[in-house]
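K.L.:
Predicted model, plus sequence, below.
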Amino acid sequence: MEYAICFVPNNPLRVDHDECSEMLTELLFGEACTVTESWGNWSKIINKAEGYVGWVTTKMLTEVSKEYFDAYEPAEQRVLTTLFSQAVSETTGEKMLLTGGSLLPEYKEDGTFRVKNDRFRINPADAQPLTESLLDTALRFLNTPYLWGGKNAMGMDCSGLTQVVMRMHGLHILRNASHQVTQGELVSFLSDAQPGDLAFFDHADGKISHVGMVAEKGYIIHCSGSVHIDKLDDQGIFSKDLNKYTHDLRLIKRYK
């Protein structure tokens, strides 16, 4: 197998070919990858959209041809815009619970989509383009627990939240905060920020370590412990629970 698509709701991508190995991120349904190495039941892959490298369980992938892979553009696929949606295989009748941000290849307006010869169906309302604001979508994830490498409503990290929310609005950004900060347009001052802009935070060494979404004036929604809202000012994030500043503001970006 050289080219593949994730064929399950979530496929953990790990540092090594071991279920106890650190999870770096997840492949969501419909995300494509190249396979560079195999080890038993594991495949080392490169995520096509993000360039992320790691190990996944091979049985959670379905092989595609080079021609299919080359023509497959993640940013052109319909995206699941609800937190969860039950997909039913019209081939086998089996059901699976897809998560927000999943890609739906060859999507039709009747709610069907296809991966090779396998055809699936969801409620068409679950893949309609969103008219709500980026902030309103982010608020749907409130109280989602923090999970390193996660990017779904059962568990996610800070950049998983921002990536999935943006993707649900048709904005395909990179995975990690340190990569997301290289995209978008700079907002010069916090006073100029708008709800939906992304705020980035750094360590003392200057490395970007955290990201969240600007909410209403003076607030931010972010995932640290869980997805929640804290105060935001020119210094950074002030945690109401800890009664102290927890993250130092570096810059703000806007995405279109």
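P.N.:
That came through fine. Numbering: from 1, shown residues only.
K.L.:
From here on, just use CA atoms for contacts and neighbour counts.
P.N.:
Fine.
K.L.:
Okay, and the closest residue to E106 other than its chain neighbours sits in which element?
P.N.:
Take E106 and drop its neighbours on the chain: the residue closest to it by Cα to Cα, 6 or more residues apart in numbering is F113, 5.2 Å away. Element membership for F113 (DSSP states H and E) is strand 112-115.
K.L.:
Would you map the strands across the stretch 51-200 of the chain?
P.N.:
Along the stretch 51-200 of the chain, counting by DSSP state E, counting those that start in this stretch, strands occupy 53-57, 61-63, 78-79, 84-89, 95-99, 103-104, 112-115, 118-121, 151-152, 155-156, 185-187, 198-202.
K.L.:
How about the fourth one, which residues are buried there?
P.N.:
Within strand 84-89, the residues scored as buried using 16 or more other Cα atoms under 10 Å are F84, S85, A87, V88, S89.
K.L.:
and the second one, what is it in contact with?
P.N.:
Each residue near S85 by Cα atoms under 8 Å, 6 or more residues apart in numbering is listed here: L97, L98, T99, G100, I122, N123, D126.
K.L.:
how many neighbours does the first one have?
P.N.:
I take that to be L97. 14 (other Cα atoms under 10 Å).
K.L.:
Distance check, it against T81.
P.N.:
Counting by Cα to Cα, to the nearest Å, the separation of L97 from T81 is 13 Å.
K.L.:
Also the last one?
P.N.:
For D126, the distance to T81 equals 6 Å [Cα to Cα].
K.L.:
Between these two, which has more neighbouring residues?
P.N.:
Between D126 and T81, counted using other Cα under 10 Å, the more crowded position is T81 (25 against 18).
K.L.:
Just to check, that one is in contact with L134?
P.N.:
No: using Cα atoms under 8 Å, T81 is not in contact with L134, being 11.7 Å away.
K.L.:
what's the overlap in contacts for those two?
P.N.:
Common neighbours of T81 and L134, counting by Cα under 8 Å, 6+ apart, are H169.
K.L.:
all helices in the chain, in order from the N-terminus.
P.N.:
For the chain, the helices defined by DSSP state H occupy 66-71, 134-139, 158-168, 177-180.
K.L.:
The structure to be compared is supplied as follows:
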Amino acid sequence: MTIRQLTAPHAVLLEEPKNGVPQTSEMIRGERFRILEERDGWLRAENGFDGHVGWLPPGTPHLEPVTPTHRVRALRADLHPGPTHRAPPVATLSFGALVTLDGRAENGWVGTDDGLWLFAGWLEPVDAAPARDHIATALRFLETPYVWGGRSSFGIDCSGLVLTAMAAAGVVSHHSSGMQRKDERLGTWLSEDGQDVAYERGDIVFFPGHVGLMVDGTNLLHATVFTMSVVIEPLSEVAKRAEINGVRRPDLARA
């Protein structure tokens, strides 16, 4: 199988090899993927990050894999043509994007292997310790637009938010609320219906086709079509719109 690496800031993965069909997930710069099939320029790709399979549109930029050195930990990071904020950015990377630095450094800026520059404060080494507080990570996405199949700071959906927050904490799951519900890597199963649960910060709450994260004992952080954004709402209000069908409690100390 051919292995490639995404060089665009991000790219959609679609249900079928044609325009106008639903997006099922998203790839972020630096992620590697296996080409499973090619059809009229469309690539059926398996993302090495989470195993998600979908179709990349023709013309999606990609190259032979190189070893990334750093990861973007800012919510968004602009690529500049020179080592200064005065040089207009030419592209923007999302939280989680992977880059390879080329050794150039000037005035707090670092060079990337494609000849561009990033502010060093936006980056961390790829082998940096996980950010164990997944809720702190998820809270950074507040007011991010809701995008079906999204998992970047440009747009994200409910399972994309959980996937991103937990991955930053060292636990990579699936881009599907149904699969996350069944995934023991996401923590101890507490309840089928949410009743008699003393909710804690960090709990993952499932609904039919939906998922969110508790920021405390009463409030849910989630990406929702109800507001078309990432918001915090009382869990009781969300439960009026959809019935709770599961609760997990992550144990990131063991991850």
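P.N.:
That came through fine. The structure displayed is predicted, hence computed values, not measured ones.
K.L.:
sorry, back to before: just say which of the helices of structure 1 is most tucked in.
P.N.:
helix 158-168 (a mean of 26; mean count of other Cα atoms under 10 Å).
K.L.:
what packs against it?
P.N.:
Helix 158-168 of structure 1 sits against helix 134-139, strand 151-152, strand 208-214, strand 219-224, with contacts defined as 3 or more Cα pairs under 8 Å, 6 or more residues apart in numbering; DSSP states H and E.
K.L.:
Now tabulate those in JSON lines and tack on distance to L24 of structure 1.
P.N.:
Converted to JSON lines, those look like this (distance: least, Cα to Cα, whole Å):
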{"stretch": "helix 134-139", "distance to L24 of structure 1": "22"}
{"stretch": "strand 151-152", "distance to L24 of structure 1": "11"}
{"stretch": "strand 208-214", "distance to L24 of structure 1": "15"}
{"stretch": "strand 219-224", "distance to L24 of structure 1": "16"}
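K.L.:
Let me know which of the ones you listed is the nearest to M23 of structure 1.
P.N.:
If you check each of those against M23 of structure 1 by Cα to Cα, strand 151-152 wins as the nearest, at 11.3 Å.
K.L.:
name the helices or strands packed onto that closest one?
P.N.:
Packed on strand 151-152 of structure 1, when contacts are counted by 3+ Cα pairs under 8 Å, 6+ apart, are helix 158-168.
K.L.:
got the angle between the helix it packs on and strand 208-214?
P.N.:
40 degrees (axes from the mean of the first three to the mean of the last three Cα atoms, to 10 degrees).
K.L.:
now helix 158-168 of structure 1, how far from the centre of its chain.
P.N.:
Centroid displacement of helix 158-168 of structure 1 relative to its chain, using Cα atoms, centre = their mean, to the nearest Å, is 5 Å.
K.L.:
Looking at structure 2, name the residue matched to V165 of structure 1.
P.N.:
The pairwise alignment with structure 2 assigns V165 of structure 1 to A165, based on TM-score structural alignment.
K.L.:
contacting residues around that match?
P.N.:
By Cα under 8 Å, 6+ apart, the residues touching A165 of structure 2 are H134, I135, T137, A138.
K.L.:
list the ones among these that structure 1 also has?
P.N.:
Shared with structure 1 under both residues aligned by TM-score structural alignment, their matches' Cα atoms under 8 Å, the contacts from the contacts of A165 of structure 2 are H134, T137, A138.
K.L.:
Go through these and say which is closest to C158 of structure 2.
P.N.:
Nearest to C158 of structure 2 among the kept ones among the contacts of A165 of structure 2, counting by Cα to Cα, is A138 at 10.8 Å.
K.L.:
And the closest one, how far from Q23 of structure 2?
P.N.:
Taken as Cα to Cα, the span from A138 of structure 2 to Q23 of structure 2 is 22 Å.
K.L.:
P65 of structure 2 and N245 of structure 2, how far apart?
P.N.:
41 Å.
K.L.:
try L235 of structure 2
P.N.:
Going from L235 of structure 2 to N245 of structure 2 by Cα to Cα gives 13 Å.
K.L.:
check contacts around Y68 of structure 1.
P.N.:
Taking Cα under 8 Å, 6+ apart as the definition, Y68 of structure 1 has no contacts.
K.L.:
distance of it from S159 of structure 1?
P.N.:
29 Å.
K.L.:
my guess is V225 of structure 2 contacts Y146, does it?
P.N.:
Yes: applying Cα under 8 Å, one finds V225 of structure 2 in contact with Y146, separated by 6.6 Å.
K.L.:
So if I had to pick from the two, which one is more boxed in?
P.N.:
Y146 (26 against 14).
K.L.:
Test my guess that that one contacts L161.
P.N.:
No: Y146 of structure 2 is not in contact with L161 according to Cα under 8 Å; the separation is 9.9 Å.
K.L.:
which neighbours do these two share?
P.N.:
Joint contacts of Y146 of structure 2 and L161 (Cα under 8 Å, 6+ apart) are A223.
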